[in-house]
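Asker: sharing a model that was predicted from the sequence below.
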Amino acid sequence: MAQAPTAQRDTNPAGSVDLSLDAAQLTAALVDFPSVSGAEKPLADAIERALRELPRLTVDRYGENVVARTHFGRDTRIVLAGHIDTVPIADNVPSRVCGDLIYGCGTSDMKSGVAVQLRLAAAAGAAASPQSAHDLTFVFYDCEEIESARNGLGHVARAHPDWLVGDFGVLLEPTDAVLEGGCQGTLRARVTVAGQRAHSARSWLGSNAIHRAAPILNRLAEYRPREVEVEGLLYREGLNAVGISGGVAGNVIPDECAVVVNFRFAPDRTEEQAAQHVRAVFEGFDVRIVDSAPAARPGLEQPEAARFAARFDVPPRAKYGWTDVARLAALGVPSVNYGPGDPNLAHTRDEHASITKIHETERMLAEWLGLK
């Protein structure tokens, strides 16, 4: 990118997506197009308009989800998917460029990956471009960063599963340009303890639910998570409190306290096994599962996955975190995670992405797909 060492941009809340920009410039433009979960419509509109200009793509829309497909008559179809939403902005929009780094909300998770997708779609869909070695499906979906029930890829899978048919998939989630297999499952549970209300001046007449929640926190502090190898990749589990609530008023002994826990589990467990484990850890307490999404096994022994993995000099590693490779796997599309962003920077105020790795990811995928 021809940028000064440090450059600031204006936001682009109702503009267009210019597919002639290179992948790094396009990343910056997408960051300047705010799309916090639930507010993705302007960006989805712009992506749809840009893709409909490409003569060799069929473009479909469902809600704020856009799916574009080639129809070259190839024997294999590759699905490339990415979410267009971000976590809430933390004074990190508009984007800025400093040397090799682009800073801003979503640079890592995952507008750099979406920019690469759009560049590949532009290459595949242009009339004068060479046809890909595979047929391609590009999926841009909403609401990945919030509860599973609102996930746009899930909505498309239920309403139009035929749009997502494929032999292999690449989810361009942040992996720092390293191949990552599978993903952890995620489960949230509400662990509740009851008490008895009383006036705080006569506390002995009641039972303080917040005090009675101490054993829940003790069990979490003493918990030792597993490390388990699945198909050659090492997954680490985690069980943590992510919220606590209780209290009625400043002069009332509370009669309920709830601790919300998040269990990140390895892909050798099913969702039900994960739920059973959480209930066992908190035996004696009221445990209610409030959200759950399955893990995905690496699946790197699949032929297309193995061919893709062979292109990397660095061995694949396990994906820490939940991604939609699990949803694609459930649809019969074995998939991997591969994107330019650094997963350790996702959701941070200082989020940024490497321009070098953005271009590296685009080049790797374009060569594999036969778009260069």
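Answerer: Sure, I can see it. Predicted, not measured: the structure shown is a model, and the values here were computed from it. Numbering: from 1, shown residues only.
Asker: from now on I want contacts and neighbour counts done on CA atoms only, so please keep to that.
Answerer: OK.
Asker: just the element for the most centrally placed residue in the chain, please.
Answerer: By C-alpha atoms, centre = their mean, the chain has its centre lying nearest to residue 323, at 4.8 Å. Per DSSP states H and E: residue 323 is located in neither a helix nor a strand.
Asker: what comes up buried for stretch 109-116?
Answerer: Residues of stretch 109-116 classed as buried by neighbour count (16 or more other C-alpha atoms under 10 Å): 109-116.
Asker: ok, and what's touching that stretch?
Answerer: 23-24, 26-27, 30-31, 82-84, 86, 106, 140, 172-174, 339-341, 343, 346-347, 353, 358, 361-362 (C-alpha atoms under 8 Å, 6 or more residues apart in numbering).
Asker: thinking again about what came up before, the residue nearest to the residue nearest to the centre of the chain when sequence neighbours are not counted: neighbour count?
Answerer: In this structure, residue 323 finds its nearest non-sequential neighbour in residue 183, 6.2 Å apart by C-alpha to C-alpha, 6 or more residues apart in numbering. By other C-alpha atoms under 10 Å, the residues close to residue 183 number 27.
Asker: ok, second structure coming up, stack it against the first:
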Amino acid sequence: MESAPEIPGTAPREDPVPDPDPDPVPVLDLSLDGASLTARLVDIPSVSGDEKPLADAIETALRALPHLRVDRYGNNVVARTALGRAERVVLAGHIDTVPIADNVPSRLEDGVLWGCGTSDMKAGVAVQLRIAATVPEPNRDLTFVFYDNEEVAAHLNGLGHLADDRPDWLAGDFAVLLEPSEGQVEGGCQGTLRVGLRMAGQRAHSARSWKGANAIHAAAPVLARLAAYEPRRPVVDGLEFREGLNAVGITGGVAGNVIPDECTVTVNYRYAPDLTEQEALAHVREVFADCGVARFEVEDSSGPARPGLTHPAAAAFVEAVGGEARPKYGWTDVSRFSALGVPAVNYGPGDPNLAHKRDERVDTDLIGHCEERLRAWLTA
């Protein structure tokens, strides 16, 4: 692996030794190469809701860079250049992880770094930090966003809080979300809709079942409709998206001798970005319109984002990093940028198929590759 570029203005200083701190801020050395920095990030646990130590470390490291203005809102850290360039690009990534599964601290074996968050998405965050430290005069102004609570309920999402309360901090002409994409550009994202389909019945003793109505049996038309459903594969802005409508949960039953009077089938619709949230909801209602659903409850809804690859900045980015753009299967925060009017793509070193797994890992060569491609784009 090539040695990491030097960080401008980081000559050694003889600072006084501070008094011991009962809760010292973890130290991030941004002169480390991307793989080593990823390992350090992984070794600072940051499960959703407990991101403060890592946010403190990121803020402290960035404030040492004189070419950046650094702001903080909760456990969200935003750093910006102010060079008067014609365009501004946002590089964004979440700093939280799913719960640790006996996979911290990290370990490096044969060019593969193992540990919670390596793929999703501390490798991407390491790339952000490396670019922030080593590209002081980019050809576009840069905004670096490090946000919390991406892996949990949407109302907790730090990027959403910034979009609501500090939208000017997210202003830009183009955004790159460093979500895991195996070093390939992934355009847009799917929308996701989760609904509960409640089936009603009538309780009775199971020895006299004819006296009641079995709500679990009443769910059969819903399950049959799902089994026969043929999902769309629409092409949106040149990328083929694959939809899915699936049962992801079912609850029902009272006791071993009771005919149940209620059963709920939870259904998740992953849909292409040619539909709005309202159109997706109308479609799901239509699919189950004649299935005897007693109550239709929306449990969660997040809209999609179109690929936006025709935007000049996006086209230049795809050309600079190489490869063939592909669609993003799943929902990501490119949707939030899209809602703000900022075209965005997913591009990061992790493998999305390894996200959240006990054996989560990342190829260290991909970390360096993504960093170098981004640096080339921002300095050409």
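Answerer: Here it is on my side, so go on. Source: prediction; values computed, not measured.
Asker: quick one: TM-score?
Answerer: Overlay of the two chains. TM-score (TM-score structural alignment, normalised by the length of structure 1): 0.91; 357 aligned residues with a C-alpha RMSD of 1.9 Å.
Asker: nearest residue to the alignment partner in structure 2 of residue 247 of structure 1 other than its sequence neighbours?
Answerer: The equivalent of residue 247 of structure 1 in structure 2 is residue 253 (alignment by TM-score structural alignment). Distances taken as C-alpha to C-alpha, 6+ apart place residue 260 nearest to residue 253 of structure 2, at 5.0 Å, with adjacent residues excluded.
Asker: neighbours of the one you found, how many?
Answerer: Per other C-alpha under 10 Å, the neighbour tally for residue 260 of structure 2 reads 24.
Asker: so it touches residue 254, yeah?
Answerer: Yes: contact criterion C-alpha atoms under 8 Å: residue 260 of structure 2 and residue 254 qualify, at 5.7 Å.
Asker: related to what we said a few turns ago, take the contacts of stretch 109-116 of structure 1 and keep only those in strands.
Answerer: When the contacts of stretch 109-116 of structure 1 are checked against strands (DSSP state E), the matches are 82-83, 140, 353.
Asker: CSV for these, including neighbour count?
Answerer: CSV is the format used below for these (neighbours: other C-alpha atoms under 10 Å):
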residue, neighbour count
82, 28
83, 27
140, 24
353, 31
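Asker: most widely separated two among these?
Answerer: Greatest spacing in these, by C-alpha to C-alpha: 140 and 353 (19.6 Å).
Asker: list the contacts of residue 37 of structure 1.
Answerer: Contacts of residue 37 of structure 1 (C-alpha under 8 Å, 6+ apart): 85-88, 142-146.
Asker: show me what it aligns to in structure 2.
Answerer: Alignment note (TM-score structural alignment): residue 37 of structure 1 maps to residue 48 of structure 2.
Asker: distance check, that match against residue 126 of structure 2.
Answerer: The gap separating residue 48 of structure 2 from residue 126 of structure 2 is 18 Å, by C-alpha to C-alpha, to the nearest Å.
Asker: now do residue 110 of structure 2
Answerer: Residue 110 of structure 2 is 20 Å from residue 126 of structure 2, by C-alpha to C-alpha.
Asker: re earlier: and the residue nearest to residue 323 of structure 1, how close does it get to residue 284 of structure 1?
Answerer: Distance from residue 183 of structure 1 to residue 284 of structure 1, by C-alpha to C-alpha: 31 Å.
Asker: on that earlier part again, got CSV for the ones in strands among the contacts of stretch 109-116 of structure 1, with distance to residue 198 of structure 1 too?
Answerer: As requested, those are exported to CSV (distance: C-alpha to C-alpha, whole Å):
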residue, distance to residue 198 of structure 1
82, 52
83, 49
140, 53
353, 54
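Asker: can I assume residue 199 of structure 1 is in contact with residue 253?
Answerer: Yes: counting by C-alpha under 8 Å, residue 199 of structure 1 does reach residue 253; the two are 6.1 Å apart.
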